[in-house]
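# next come a sequence and a model predicted from it.
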Amino acid sequence: MSPSIIVAVVIVVIIFLGIFTVKQQSAVVVQRFGKFNSIRQSGLNFKIPLVDKVAGVVNLRIQQLDVLIETKTKDNVFVKLKVSVQFKVIQDRVYDAFYKLEYPHDQITSYVFDVVRAEVPKLILDDVFERKDNIAVAVKGELNDAMTTYGYDIINTLITDIDPDIQVKNAMNRINAADREKVAAEYEAEASRIRIVAKAKAEAESKRLQGQGIADQRREIAQGLVESVDVLNKVGINSQEASALIVVTQHYDTLQSVGSDSRSNLILLPNAPSAASDMLTNMVASFAASSKLKEMNDTPTKGNVNDSDQVEDYNA
C-alpha cells in the first residue's frame, strides 16, 4: 500500500473520530487532556481525536423534580407534602452547573426539605391548606438564592399534594359531614316552620271566612224573620203570635229535613207530636209574662203598695 493511501486513510479516520453533533437544548463540555477546554452548543462540532474528550452533556431544557416530605404542623398533625420544583440550567453558566455541583437533584431536595420543615411547623393544619402558595413562594425564594450560584434557575415551585394522616383525614371527613348534616337540619327545620306558619295562616283565614259566612247567614235569617213578622202583622197577627208561628214552622221543617235522610242518625228532642203545641203554648205564655212585667215596671206605685205586692198580684 502506497504512503499516500495510508495518509488519506489516517486523515479520514481522524475526521471521523473528531466530528460530533450536539442535540438541540443541550450543551457539551469538552476537555483537553483532562482540563476544561470549551462548551459546544447544538449543531455540528469538531474535536481533536485522542486530545479532546467530551466530558459530559448538560440538559438545557426545563426539568421537574418531585420531592415528598413528611413533617408536623403546629397542632401536632403529621402531614405529607409533595413539592414539585421546575428548574433549568442557565445557558451561559453551563460551566458552573457542570463543575460546581455534581448532584443537583440531591441539592435541590435538601433545600426543599429545609424550607418546608421550617415553614409548616409554624402553621396549623387548616392554614397549611390555605397558605400552600406562601410555602411554595418561600421554597422558590430559598432555592433561587442557593441554586443561582451553581448555574441553575428555579422556574417555579408548586405544592401539588397535601396528605394528612389517615386518622386525621377521617376525623376531618366526619366533622365536614356533621357540619353538612347540621346545615341540612337547619334548612329542614326552617322549611317545617314555614309549612306550619302557612298552615296556621290558612286555618286562620278559613276560620275568618267561616265566621263571616255564619254571620252573614244569621244576618240574612234575622232579616228574613223581620220581613216575615212584618208580613204577618199586615194580616192582623201580632208579633208574639208571628214569632210563635215561625218557630213552629221551623220545627216542622227541621223534622221533615231529618226524616227525608234515611242515613241520618240525628234525633231531635223533643220530637213527640204534642211538642209543637207545647212549644207554642210556652212561647205565648212567656211573651205574655214578659209584656205584663214590662207594664208593671212602667206603671208608678200607688199608695203603700210595694213591688212585692205587685209581684203577688201578678202571681195570683
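Received, thanks. Numbering: from 1, shown residues only.
# going forward, measure contacts and count neighbours with C-alpha atoms only.
OK.
# show me the strands in the protein, by range?
Remark: strands assigned in the chain by DSSP state E are 19-22, 26-32, 35-40, 43-46, 52-59, 63-72, 78-89, 152-164.
# including mean neighbour count and distance to residue 180, could the ones you listed go into a markdown table?
A markdown table is the format used below for the strands of the chain (neighbours: other Cα atoms under 10 Å; distance: least, Cα to Cα, whole Å):
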| stretch | mean neighbour count | distance to residue 180 |
| --- | --- | --- |
| strand 19-22 | 14 | 61 |
| strand 26-32 | 19 | 55 |
| strand 35-40 | 15 | 63 |
| strand 43-46 | 12 | 63 |
| strand 52-59 | 17 | 52 |
| strand 63-72 | 16 | 28 |
| strand 78-89 | 20 | 25 |
| strand 152-164 | 18 | 21 |
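# Serialize those strands to a markdown table and add fields for distance to residue 223.
Listed next are these as a markdown table, based on distance: least, Cα to Cα, whole Å:
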| stretch | distance to residue 223 |
| --- | --- |
| strand 19-22 | 117 |
| strand 26-32 | 112 |
| strand 35-40 | 120 |
| strand 43-46 | 118 |
| strand 52-59 | 110 |
| strand 63-72 | 91 |
| strand 78-89 | 88 |
| strand 152-164 | 85 |
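# excluding sequence neighbours, find me the nearest residue to residue 233.
residue 239 (6.8 Å; Cα to Cα, 6 or more residues apart in numbering).
# how much space between the one you found and residue 288?
Note on residue 239: its distance to residue 288, by Cα to Cα, to the nearest Å, is 11 Å.
# go on, residue 134?
Residue 134 is 104 Å from residue 288, by Cα to Cα.
# okay, pairing it with this:
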Amino acid sequence: MRNITPVNWKQFIAPAVILIVAVCALGSYFTVSAGNVAVKLRFGKIVGAYSEGLHFKLPLVDSIEKFSVRIRKDSFNTEAFSKDLQTVGLTLAINHRILPDTIESIYRNLGPEYTATVLKPMVEEWTKAVIAKYSADSLISNRVQVAKELDEILKSKMAEKQVIVSDIAITNFEFSPQFLKAVEEKQIAEQEAKRATNLVEKVKKEAEQKILQAEAEAKSLRLQREVVSDNLIKLRQVEAQLKAIEKWDGRMPTYMAGDQMPFVMTR
C-alpha cells in the first residue's frame, strides 16, 4: 500500500497572510487627481467628500465615486415645434460644471450621471418652450436671441440643482425638406418683386429726368425767343434809321417822336 504524505498547510499560511496584508494595504488608500473630487461610500452611505490628494479608506468596505469639477462640454440633439407648427431639429452645445463643495449633495440628489438624468431633460423641456415662441423662418435670423433666452433659463434652473451652466450655443438648425423648399420659393418671389420694384423706380426716375430735361429745353427756347425778339426789333429800328439818314437832304425834321432819330420828310 502506497503511503500518502500529509500536506503541510503551514507553508501556505505565511504567503496567504502576506498576500492579504498586501491587498489590504493597497486597498486602504485612494488618490484624487487634480480637477476631480470624490465621495466615499461605506455600505452605500456617504461618509465623506474629498478633494485632490491621497486619502485613507477601509479596504473591502469603502467604495469611491469620483467626479470632475472641470468645465464639461456636452452636445444634445432635440426636436421642437415652432410657432407655426414646423418641426425644428436643434443641436446644442452646453458647457457646465459642479462645485467641489456641492459634491455630496450632487451625488445624493442627482447621482453620478446627472448629465443624462437631469441636464438633458431640462434642455429638451425648455428648448421646446423657447422655440414655440418663434416662427420657423425667423429662427435663423434670431439665432443669437434664442440661444440667449435658453442660456438665461437653463442657468437659473440648473443653478437650483447646484450645476453651473456657463455657456449655451446652438450649433445647428434642421428643418423639413418641404419647409426649406417653401422658404426657397419665398426668397425667389421676394427677389423677383424687388427686381420689379427696382425696374419701376428706374423707369420713374428716367421719366422724371426726361421731364426735367424737356422743361429745361423749353425754358431755354423761351429765353432764346425773348432775346431774339428784342434784338430783332432793335435791328429793324437801326436799319430804318440808316435808311432815313441815307435819304436825309440836310433839312431839320418837322416832327420828332420820343428818343428816336428825326423823321425826314421826303419829297
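Everything's here; your move. Since the structure is predicted, the reported quantities are computational estimates derived from the model, not experimental observations.
# superposed, what's their TM-score?
For these two chains in superposition, a TM-score of 0.66 is obtained (TM-score structural alignment, normalised by the length of the second structure); 226 aligned residues with a Cα RMSD of 3.6 Å.
# picking that back up, to residue 202 of the first structure, which of the strands of the first structure lies closest?
Closest approach to residue 202 of the first structure among the strands of the first structure (Cα to Cα): strand 152-164, 54.1 Å.
# that closest one versus strand 78-89: what angle between them?
Counting by axes from the mean of the first three to the mean of the last three Cα atoms, to 10 degrees, strand 152-164 of the first structure lies at 160 degrees to strand 78-89.
# which bit of the second structure covers stretch 284-298 of the first structure?
With TM-score structural alignment applied, stretch 284-298 of the first structure matches no range in the second structure.
# now do the buried residues in that stretch.
284, 287 (16 or more other Cα atoms under 10 Å).
# quick revisit: do I have it right that the residue nearest to residue 233 of the first structure meets residue 227?
No. Judged on Cα atoms under 8 Å, residue 239 of the first structure makes no contact with residue 227 at a distance of 11.6 Å.
# what sits up against stretch 104-123 of the first structure?
With Cα atoms under 8 Å, 6 or more residues apart in numbering as the contact definition, stretch 104-123 of the first structure has outside contacts at 65, 67, 69, 71-75, 83, 128, 135, 138-139, 142-143, 147.
# how about stretch 53-63 of the second structure?
With Cα under 8 Å, 6+ apart, stretch 53-63 of the second structure has contacts from 24-25, 27-34, 40-43.
# wait, what's in contact with residue 170 of the second structure?
90-93, 143, 147.
# try residue 26 of the first structure
41-42, 57-61.
# any chance of the residues you listed in TSV, with distance to residue 48 of the first structure too?
As requested, the contacts of residue 26 of the first structure are exported to TSV (distance: Cα to Cα, whole Å):
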residue	distance to residue 48 of the first structure
41	17
42	18
57	18
58	21
59	23
60	25
61	28
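# run a quick neighbour tally on residue 95 of the first structure.
21 (other Cα atoms under 10 Å).
# map it across to the second structure for me.
Residue 95 of the first structure maps onto residue 104 in the second structure, by TM-score structural alignment.
# circling back: what's the most distant pair in the contacts of stretch 53-63 of the second structure?
Pairwise over the contacts of stretch 53-63 of the second structure, using Cα to Cα, the maximum falls at 34 and 43, 26.5 Å.
# what's the burial count for residue 188 of the first structure?
12.
# possible to save the contacts of stretch 53-63 of the second structure as a markdown table with distance to residue 194 of the second structure?
Output for these, formatted as a markdown table (distance: Cα to Cα, whole Å):
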| residue | distance to residue 194 of the second structure |
| --- | --- |
| 24 | 82 |
| 25 | 82 |
| 27 | 77 |
| 28 | 78 |
| 29 | 75 |
| 30 | 71 |
| 31 | 69 |
| 32 | 66 |
| 33 | 63 |
| 34 | 61 |
| 40 | 69 |
| 41 | 70 |
| 42 | 74 |
| 43 | 74 |
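# nearest to residue 213 of the second structure, of these?
Using Cα to Cα, the contacts of stretch 53-63 of the second structure come closest to residue 213 of the second structure at residue 34, 83.1 Å.
# can you pull the contacts of the counterpart of that closest one in the first structure?
Counting by TM-score structural alignment, residue 34 of the second structure lines up with residue 24 in the first structure. Contacts for residue 24 of the first structure (Cα under 8 Å, 6+ apart) come out as 42-43.
# let's see it at 10 Å
41-43, 59-61 (Cα atoms under 10 Å, 6 or more residues apart in numbering).
# determine which two of those residues are furthest apart.
43 and 61 (16.1 Å).
# residues in contact with residue 36 of the first structure?
By Cα under 10 Å, 6+ apart, the contact list for residue 36 of the first structure reads 29-30, 52-55, 95, 99.
# identify the farthest-apart pair in the contacts of residue 170 of the second structure.
93 and 143 (13.7 Å).
# mean deviation of the longest helix seen in the second structure from the first structure?
The longest helix of the second structure (DSSP state H) is helix 177-247. By mean Cα distance after the TM-score superposition for the first structure, the fitted helix 177-247 of the second structure averages 2.9 Å away from its aligned residues in the first structure.
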